[in-house]
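Student: Here is a sequence together with a model predicted from it:
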Amino acid sequence: MITGTHALIYTPQADAVRAFFRDVLGLSHVDAGQGWLIFTLPPAELGIHPEEDGGHGTHELYFMCDDVDATVRELTAKGVEFTRPITDQGWGRVTALRLPGGMELGIYEPRHPTALPDTDMA
């Protein structure tokens, strides 16, 4: 039986990205040994989208929030750089932040029903 999801971020700046998730985003974690942090993620859902260019598939990681404007203000006050303005995509309001090393992490406020248990995001 599937009991959870383990997502991975590959980066040449693993220590800096771990510190960002720990210190800036405030995610709880365990140390699996030698500073290898494994983070608790918020509840998750998985959407399956058709690929339009005939490729072999991709995946993306977004964190969801209940108020993207407030989330951007809170994280900006902590020194986080946002790489895109907030845009309304119909299904949600979306932006992205820059992780150490330059990768982007999507943040969005859903405007669609969610599959999350015990939430008022929908």
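Tutor: Ah, there it is.
Student: use CA for all of it now, contacts and neighbours both
Tutor: Noted.
Student: other SSEs contacting the host helix or strand of Leu105?
Tutor: Assigned by DSSP states H and E, Leu105 belongs to strand 104-110. Judged by 3 or more CA pairs under 8 Å, 6 or more residues apart in numbering; DSSP states H and E, the packing partners of strand 104-110 are strand 62-64, helix 68-77, strand 92-98.
Student: Included below, for side-by-side comparison, is a second structure:
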Amino acid sequence: MDAGGGWLIFALPPGELAVHPTEDDGRHELYLMCDDIDATIADLHAKGVECTEVTDQGWGLLTSITLPGGMQLGLYEPKHPTAHGASGNS
């Protein structure tokens, strides 16, 4: 679906892939999306995974997980339209 402003979101069962415009050539980020960030963080904490404080980015509620190599993996609950939640938009 076209979420506007050049932001494309693709449905990928059981997830989504989003391709967003950027002026920073060569930059890439990976975020995992969840339905309920508080419940997901609780599940992760129960497994010994620490998350950063949740921040409201406007487009979603965002936290991150530090991977063993030190890189950050984003995890968010979207506030924007999602391809799975859109009816008839593709």
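Tutor: Sure thing, it's come through. Treat the numbers as computed from the prediction; the structure is a model and nothing was measured.
Student: Same list (the helices and strands packed on strand 104-110 of the first structure) but as CSV, adding mean neighbour count.
Tutor: As requested, those are exported to CSV (neighbours: other CA atoms under 10 Å):
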stretch, mean neighbour count
strand 62-64, 16
helix 68-77, 14
strand 92-98, 19
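Student: what's the closest of the ones you listed to Gly55 of the first structure?
Tutor: Taking CA to CA, strand 62-64 is the member of these nearest to Gly55 of the first structure, at 21.2 Å.
Student: in the second structure, what residues pair with the closest one?
Tutor: Aligning strand 62-64 of the first structure against the second structure (TM-score structural alignment) gives residues 31-33.
Student: Make a markdown table from the helices and strands packed on strand 104-110 of the first structure and add distance to Ala14 of the first structure to it.
Tutor: Converted to a markdown table, those look like this (distance: least, CA to CA, whole Å):
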| stretch | distance to Ala14 of the first structure |
| --- | --- |
| strand 62-64 | 19 |
| helix 68-77 | 20 |
| strand 92-98 | 14 |
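Student: so which of these comes closest to Val30 of the first structure?
Tutor: Val30 of the first structure lies closest to strand 62-64 among these, at 19.9 Å (CA to CA).
Student: distance between that closest one and the chain's centre?
Tutor: 4 Å (CA atoms, centre = their mean, to the nearest Å).
Student: and what of stretch 39-48 of the first structure?
Tutor: Relative to the centre of its chain, stretch 39-48 of the first structure is centred 9 Å away, using CA atoms, centre = their mean.
Student: Would you indicate which residues of that stretch are buried?
Tutor: Judged by neighbour count using 16 or more other CA atoms under 10 Å, the buried positions of stretch 39-48 of the first structure are Phe39.
Student: Now the match of strand 62-64 of the first structure on the first structure. Mean distance?
Tutor: Once fitted to the first structure, stretch 31-33 of the second structure is off its aligned match by 0.4 Å on average (mean CA distance after the TM-score superposition for the first structure).
Student: now the helices for the first structure?
Tutor: 14-19, 68-77 (DSSP state H).
Student: Would you mind giving the ones you listed as CSV with distance to Ile48 of the first structure added?
Tutor: Compiled in CSV, those are given as follows (distance: least, CA to CA, whole Å):
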stretch, distance to Ile48 of the first structure
helix 14-19, 27
helix 68-77, 23
